[in-house]
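1. from the sequence below, what's the structure:
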Amino acid sequence: MLFSASATPLMSSFFPPPPKKPMRFSGAAIRSSSASNFDLKTYWTTLITEINQKLDEAIPVKSPTGIYEAMRYSVLAQGAKRAPPVMCVAACELFGGDRTAAFPTACALEMVHAASLIHDDLPCMDDDPVRRGKPSNHTVYGANMALLAGDALFPLAFQHIVSHTPPEIVPRATILRVITEIARTVGSTGMAAGQYVDLEGGPFPPSFAHEKKFGSMGECSAVCGGLLGGASDDELHSLRSYGRAVGMLYQVVDADGSESALEMAQELSLKAKKELQVFDKYGDALLVPLYTFVDYAAHPHFLLPL
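-> This is a model prediction of the structure:
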């Protein structure tokens, strides 16, 4: 439900749609502060390679094979940006955290993300037959199996955090806070609330569904990384605002090319970068990944092809 459009255009065949014309931003909106020498593409692809390997190991095919195959189909899908886990690791490293301590939660976030997309695409929800240019989960495995695959991925994410986070690096109290953060994100005050408004409407501002469906996971990814890195409560507050803005920015840029969407995207981009200014004391080397994350959200062709 985040970092990508939830609604995939109906297509007569399962081929990727042509690239959208990139939205144009002013130099101030797309410039990464102190990021001119940072190779985001290398940083991102290196992390994705590690995360993909760990996800592959985390979801082996077992009995009953049908569920596991459906789970793997969405979690290991080619074309996934891996934005939630990459943001989690980057936020953890900002505060001097160990990347190995962040990987279990990073993988769990991708499982939750995949589960939300599986459910989002179901006929009873958005009824999307295509995801990332390929048949969506229920198109391949049927609605019943897709529902089960999504249901199985949510608890697996929590189990993976508990069983794989090194207790000698991350205190148990921190692990509990991470789990609580993820549970809040997917629950009735987070992504589920956004999907409810998408389905039922109601007296909510237009930004409500975007904030809940897409901003919530951005918040969660940044905050979980901060927790694992040892951020203070004030720092977590700034990370939450930053992650919410980035999560909403992905959706605005991906789904709408109107003038009003462009204005909103510029506002979100500037807001996200403003929230990062409080972390300048940690230095460019650690902060630049989060700055350039905003540019990638605001200008998707910035990294293509990954």
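
2. hey, let's count contacts and neighbours off CA atoms from now on
-> Will do.

3. strands of the chain, residue ranges please.
-> Residue ranges of the strands in the chain, as given by DSSP state E, are 130-131, 134-135.

4. output these as a markdown table; include the columns distance to residue 90.
-> Shown next, in a markdown table, are those (distance: least, CA to CA, whole Å):
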| stretch | distance to residue 90 |
| --- | --- |
| strand 130-131 | 26 |
| strand 134-135 | 29 |
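
5. just those: most buried one?
-> strand 130-131 (a mean of 24; mean count of other CA atoms under 10 Å).

6. sorry, back to before: residue 150 is nearest to which of the strands of the chain?
-> strand 130-131 (14.7 Å; CA to CA).

7. if we can go back for a sec, of all the strands of the chain, which one is nearest residue 301?
-> That would be, of the strands of the chain and by CA to CA, strand 130-131, which comes in at 18.8 Å.

8. here is the second sequence; please produce its structure so I can put it next to the first one:
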Amino acid sequence: MVASPSPNTPLFLSTSLRLHFSLVGRDTRRVHMDRLASCFIQHGAPSQSFKLYSLQRRPSTSLLRRSVPIVRCAAAHASTAAKATSVDVVNGSGNGGGGGGFDFETYLSAKAKAVHDALDVALRDLRCPASLSASMRYSVLAGGKRLRPALAIAACELAGGLAAAATPVACAVEMIHTASLIHDDMPCMDDGALRRGRPSNHVAFGEPTALLAGDALLALAFEHVARGSAAAGVPADRALRAVMELGSAAGVGGVAAGQVADMEAEGDPSVGLAALEYIHVHKAARLVEAAAVSGAIVGGAGDAEAERVRRYAHFLGLLSQVVDDVLDVTGTSEQLGKTVGKDAAAGKATYPRLLGLEGAHAYAGELVAKAEAELDGFDAAGAAPLRHLARFMAYRQH
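-> Here you go, the predicted structure:
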């Protein structure tokens, strides 16, 4: 049975990618997939339990050179929210499958909780006006998927390091990301009134305080890497390289450059794919790269390993933006926790606008395949979290 695309269907569930589901009703499939994509939002306390099994490959049925995941949702209906829904994620045979029985939900939830707790500690007792401290905590501790911090820790572990070594980097990445969101939502930028289901920072605290909270978080991120890495016993040369990665990603080599290019492209009908990719590589993908590479570096990765992790994360970052662009068209403000339709209203170039929804779906599939290809030479068990993370990014519904 071939799934038919609909406005609420996850990215891979399109006829162009030929995904086959177990014979359950369309509404049941959609509910299970939505639950899969949302299981990680509440760190440490997901509302549903999901088992993610062996990642084996099977021959591709699409035009992609590598297959995309096939998700079989259990047809059993839970009478209460406390009953677990079982979801199998299966993808062919061969190496790099990640091993059987890897519990993706537990892994990500544990990393999210650890990072959340570390962020809470880092933002306590700040020597600043109470309003500034409250504004910083409001946005950083608002929740979110914590995918970038989890990526940093997974890359560190892939390189043979301990999670504790990457926790300062993971926290710094989240501070930088949150600072970019605070600034991005301001009236002088994208003018977003909602973020993570709550009023944006400038709505809650006023524009001056929000602006300064973003600035303070950006500065605190680098201080935290330096202090935290030393406390965790990370060699100084590794910590310095991580700081360089994060600094490039936050400034002219990343978020700042991408944001300016994004604003300058608003309403310009001549913006094509090359310009759009520049925007998204800098505004979004570069920070994802920095999270992964910094994690790998503090974990002891060599140059060749770090560059393979960088390429994986580059494709992952672009994938995230393709999904964001599609959800801005197909999602709702309630579903996403932020204002939708802003891109179209601002006349921005997006992947659905330039490629169409089906084209954007297909491009997402290509990006997942390319990301996974970069993991093939690594230990299968060590790479399993990164494989699952790429697929989670593609399936997410918010």
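
9. quick one: closest of the strands of structure 1 to residue 260 of structure 1.
-> strand 130-131 (25.9 Å).

10. and that closest one, which stretch of structure 2?
-> Aligned by TM-score structural alignment, strand 130-131 of structure 1 corresponds to residues 194-195 of structure 2.

11. mean shift between the matching stretch and structure 1?
-> Superposed on structure 1, stretch 194-195 of structure 2 shows a mean distance of 0.8 Å to its aligned residues (mean CA distance after the TM-score superposition for structure 1).

12. before we move on, what about stretch 309-316 of structure 2?
-> Mean deviation for stretch 309-316 of structure 2: 0.9 Å (mean CA distance after the TM-score superposition for structure 1).

13. what range does that stretch cover in structure 1?
-> With TM-score structural alignment as the criterion, stretch 309-316 of structure 2 aligns to 239-246.

14. just the buried residues of the matching stretch, please?
-> Using 16 or more other CA atoms under 10 Å as the test for burial, stretch 239-246 of structure 1 gives 239, 240, 241, 242, 243, 244, 245, 246.

15. tell me the contacts of residue 146 of structure 2?
-> By CA atoms under 8 Å, 6 or more residues apart in numbering, residue 146 of structure 2 lies in contact with 112, 115, 174.

16. what's the matching residue for the first one over in structure 1?
-> Looking back up the chat, that one is residue 112 of structure 2. In structure 1, residue 112 of structure 2 lands on residue 48 (TM-score structural alignment).

17. please apply the same query to the last one.
-> Counting by TM-score structural alignment, residue 174 of structure 2 lines up with residue 110 in structure 1.

18. its match: neighbouring residues, count only.
-> As a burial measure, residue 110 of structure 1 scores 27 neighbours (other CA atoms under 10 Å).

19. do residue 125 of structure 2 as well
-> 9.

20. quick one, what contacts residue 166 of structure 1?
-> residue 101.

21. now it: how far from residue 105 of structure 1?
-> 11 Å (CA to CA, to the nearest Å).

22. what distance do you get for the residue lying closest to residue 35 of structure 1 once chain neighbours are set aside to residue 241 of structure 1?
-> In space, and not counting its chain neighbours, residue 35 of structure 1 is closest to residue 288: 5.6 Å by CA to CA, 6 or more residues apart in numbering. Going from residue 288 of structure 1 to residue 241 of structure 1 by CA to CA gives 17 Å.

23. what does residue 271 of structure 1 give?
-> 8 Å.

24. point to the residue nearest the middle of structure 1.
-> Centroid-nearest residue in structure 1: residue 84, 3.2 Å away (criterion: CA atoms, centre = their mean).

25. what does it align to in structure 2?
-> Match for residue 84 of structure 1 (TM-score structural alignment): residue 148.

26. contact partners for its match?
-> 170, 173, 174, 288, 291, 292.

27. relative to residue 140 of structure 2, which of the residues you listed is nearest.
-> Nearest to residue 140 of structure 2 among the contacts of residue 148 of structure 2, with distances taken as CA to CA, is residue 174, at 7.4 Å.

28. tell me how many other residues crowd residue 233 of structure 1.
-> There are 12 residues near residue 233 of structure 1, going by other CA under 10 Å.

29. quick one: contacts for the equivalent of residue 228 of structure 2 over in structure 1?
-> Using TM-score structural alignment, the partner of residue 228 of structure 2 in structure 1 is residue 164. For residue 164 of structure 1, the contacting residues are residue 104, by CA under 8 Å, 6+ apart.

30. quick one, what contacts the nearest residue to residue 130 of structure 1 once chain neighbours are set aside?
-> Using CA to CA, 6+ apart and skipping the chain neighbours, the partner closest in space to residue 130 of structure 1 is residue 136 (4.6 Å). Contact analysis of residue 136 of structure 1 by CA under 8 Å, 6+ apart lists 118, 121, 128, 129, 130.

31. how near is residue 136 of structure 1 to residue 51 of structure 1?
-> 22 Å.

32. and if you look at residue 164 of structure 1?
-> Counting by CA to CA, the gap from residue 164 of structure 1 to residue 51 of structure 1 is 14 Å.

33. what residues of stretch 114-125 of structure 2 count as buried?
-> Result for stretch 114-125 of structure 2 [16+ other CA under 10 Å]: buried residues 114, 115, 116, 119, 122, 123.

34. I figured the third one was touching residue 144, is that so?
-> It stands for residue 116 of structure 2. No. Contact criterion CA atoms under 8 Å: residue 116 of structure 2 and residue 144 do not qualify, at 9.9 Å.

35. cheers, nothing more for now.
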